[in-house]
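In: The following comprises the amino acid sequence and a computationally predicted model.
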Amino acid sequence: MSKDLRVLIVDDDFHVARLHAEYVRSVPGFQALDPVSTADAALRAVEAHRPDLVLLDVYLPDALGLDLLRTLDTDVFMLTAAAEVDAVRKAYRRGALTYLIKPFSAEQLTQRLQAYARYRRLLLGPQGVDQQAVDRALRGLTPAPNATGTRARQATETAVLKALEAEARVSASEIARTVGVSRATAQRYLSALVDEGVVEIELEYGSTGRPEHLYRLP
């Protein structure tokens, strides 16, 4: 069975919906379901297919997407031409994870989908999380302005990545010893790499005490 995140697109413009579906399919780890064009069809599709994420327009022929939003028990991105401040505030108040104003590029949507995948990984599993993990997940939902997939890496960051290549899973303390930096410095670089999506984080629960953060390359 595919582990891809399933995405339902809800937009009354057939051509726009098809374009957004192509954007979604171009991102590794995501699968676009057949788009729907009305609020009623969206409710039925969510019930039938249980998508991980809904890309929802504000203006639908039978209801406002903002009214539909409050009834959906799933993660939602608002993708809309509605640029009113009230619409944006209402969307976030009713649970939208992001608000992307049309027209936007494939790269902009790709960045947000990749951020969503990181958010899901950080909040994966039935176990609890600490505040640091919650903060990192929420922070990662919003890509940095003009974010790109590549950037120059500092020597210490490169050393951290090389240390990760040699281990399946490793703690910040172990990375610090390998690289020759303090644990706080190693933690800072690891957190930045997690936010960027280059490194994944897991929680290991022992018999007592707080869970330990372990890092690995995807």
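Out: Great, that's in hand.
In: C-alpha only now, for contacts and for neighbours.
Out: Noted.
In: which one is the spatially most central residue of the chain nearest to, not counting chain neighbours?
Out: Per C-alpha atoms, centre = their mean, the C-alpha nearest to the average position across the chain is that of residue 116, at 0.8 Å. The spatially closest residue to residue 116, leaving aside those adjacent along the chain, is residue 141, at 5.8 Å (C-alpha to C-alpha, 6 or more residues apart in numbering).
In: longest single helix anywhere in the chain?
Out: Counting residues, the longest helix in the chain under DSSP state H turns out to be helix 106-122.
In: Toward the C-terminus, what is the element adjacent to it?
Out: For helix 106-122, the succeeding helix or strand toward the C-terminus, using DSSP states H and E, is helix 131-140.
In: any idea how far the helix or strand just after that following helix is from the chain center?
Out: Scanning forward in sequence from helix 131-140 by DSSP H and E, the next helix or strand is helix 155-165. Here helix 155-165 shows a centroid-to-chain-centroid distance of 24 Å under the convention C-alpha atoms, centre = their mean, to the nearest Å.
In: Please work out which residues outside helix 155-165 touch it.
Out: If you take C-alpha atoms under 8 Å, 6 or more residues apart in numbering as the criterion, helix 155-165 is touched by 170, 175, 178-179, 186, 189-190, 215-217.
In: Got another one to weigh against that:
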Amino acid sequence: MIDVLVVDDDFRVAQIHAGFVELVPGFRVAGRAHTAADARAGAAGVDLVLLDVYLPDESGLSLLPDLDADVIMATAATDPESVRTAFSRGALHYLIKPFTAQELGHRLQAYARYRDHLTTTGELTQTDVDRAIRALHAVPRGEPRPAKGQSSVTARLVADALKRSGEPRSAAEISDEVGISRATAQRYLASLAQAGRVHVTMRYGTTGRPEHQYDWRAR
């Protein structure tokens, strides 16, 4: 399991990005931080940091070299200097906000493949290094297929239920309509989100945890 720290000054944005991370198999959110100071403390022991540039106490760019973890920038900073600085200080990817669950998911999946290529007890060849770099920057293409162990029929039922609704739905609502468990609906919705067919947002109620909302993305 790859542990991720989500760093963003806006707690709602951090919650949404954390929700995106949780959609990706093999990743889990180890914590959220809203300041550079909290990020320094929270980054100990994590594998990956999603890092914003605009933090209230310090720029994420100045914080970046101090983090003992891999870093993907997740920020609204679009000036060339910020991008160059981020890469020169060790960022692996630069993702401009706002982004979708699919866009982040692609980078996380590529990062997981990159780690796999570099997991070895022996020495690496140039071919090994080149393969790892290609994996890091590869972007999945093509029409999505059901994930391993999933039924194409159930995937179609879940997708059709979302299409018919014409508005964002929760996993609980989809499970009731399709006649499957909430956990099963969540898995299929997560796969659709990873494939870019579903847009994921958060609904905040008066009490309790925020709830994921899924909305079909028409081509």
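Out: That came through fine. As the structure is a computational prediction, the values presented were derived from the model and not from experiment.
In: Quick TM-score on the pair, please.
Out: Superposed pair, TM-score by TM-score structural alignment, normalised by the length of the first structure: 0.64. Supporting alignment: 145 aligned residues with a C-alpha RMSD of 1.4 Å.
In: quick revisit: in terms of secondary structure, what does the longest helix of the first structure contact?
Out: Helices and strands in packing contact with helix 106-122 of the first structure are listed as helix 14-25, helix 131-140, strand 200-204; criterion 3 or more C-alpha pairs under 8 Å, 6 or more residues apart in numbering; DSSP states H and E.
In: Of the ones you listed, give the one that comes closest to residue 100 of the first structure.
Out: Each of these has some distance to residue 100 of the first structure by C-alpha to C-alpha; the shortest is helix 14-25, at 12.2 Å.
In: Where in the second structure does the closest one fall?
Out: Under TM-score structural alignment, the alignment places helix 14-25 of the first structure onto residues 11-22 of the second structure.
In: Enumerate the positions of the matching stretch that are buried.
Out: By neighbour count with 16 or more other C-alpha atoms under 10 Å, stretch 11-22 of the second structure contains the buried residues 13-22.
In: for stretch 56-68 of the first structure, same thing?
Out: Across stretch 56-68 of the first structure, burial judged by 16+ other C-alpha under 10 Å covers 56-60, 65-66, 68.
In: What are the boundaries of the strands in the second structure?
Out: With strands called from DSSP state E, the second structure shows them at 2-7, 27-33, 48-51, 70-75, 93-96, 198-203, 211-216.
In: returning to that earlier point: neighbours around the residue nearest to residue 116 of the first structure, how many?
Out: Burial measure for residue 141 of the first structure: 21 neighbouring residues, criterion other C-alpha atoms under 10 Å.
In: so what corresponds to it in the second structure?
Out: Under the alignment by TM-score structural alignment, residue 141 of the first structure pairs with residue 136 in the second structure.
In: re earlier: make JSON lines from the helices and strands packed on helix 106-122 of the first structure and add distance to residue 51 of the first structure to it.
Out: Shown next, in JSON lines, are those (distance: least, C-alpha to C-alpha, whole Å):
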{"stretch": "helix 14-25", "distance to residue 51 of the first structure": "13"}
{"stretch": "helix 131-140", "distance to residue 51 of the first structure": "20"}
{"stretch": "strand 200-204", "distance to residue 51 of the first structure": "23"}
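In: ok, now how distant is the aligned partner of residue 61 of the first structure in the second structure from residue 70 of the second structure?
Out: The pairwise alignment with the second structure assigns residue 61 of the first structure to residue 56, based on TM-score structural alignment. When distance is defined by C-alpha to C-alpha, to the nearest Å, residue 56 of the second structure is 22 Å away from residue 70 of the second structure.
In: Would you mind listing the residues in contact with residue 104 of the second structure?
Out: Listed by C-alpha under 8 Å, 6+ apart, the contact set of residue 104 of the second structure reads 20-21, 95.
In: closest to residue 215 of the second structure among those?
Out: Within those, distances to residue 215 of the second structure taken as C-alpha to C-alpha reach their minimum at residue 20, with 14.0 Å.
In: about what we covered before: tell me which of the strands of the second structure sits most buried.
Out: Between the strands of the second structure, the one whose residues have the most neighbours on average, counting mean count of other C-alpha atoms under 10 Å, is strand 48-51 (a mean of 26).
In: list the helices and strands it packs on?
Out: In terms of contacts (3+ C-alpha pairs under 8 Å, 6+ apart), strand 48-51 of the second structure is packed against strand 2-7, strand 70-75.
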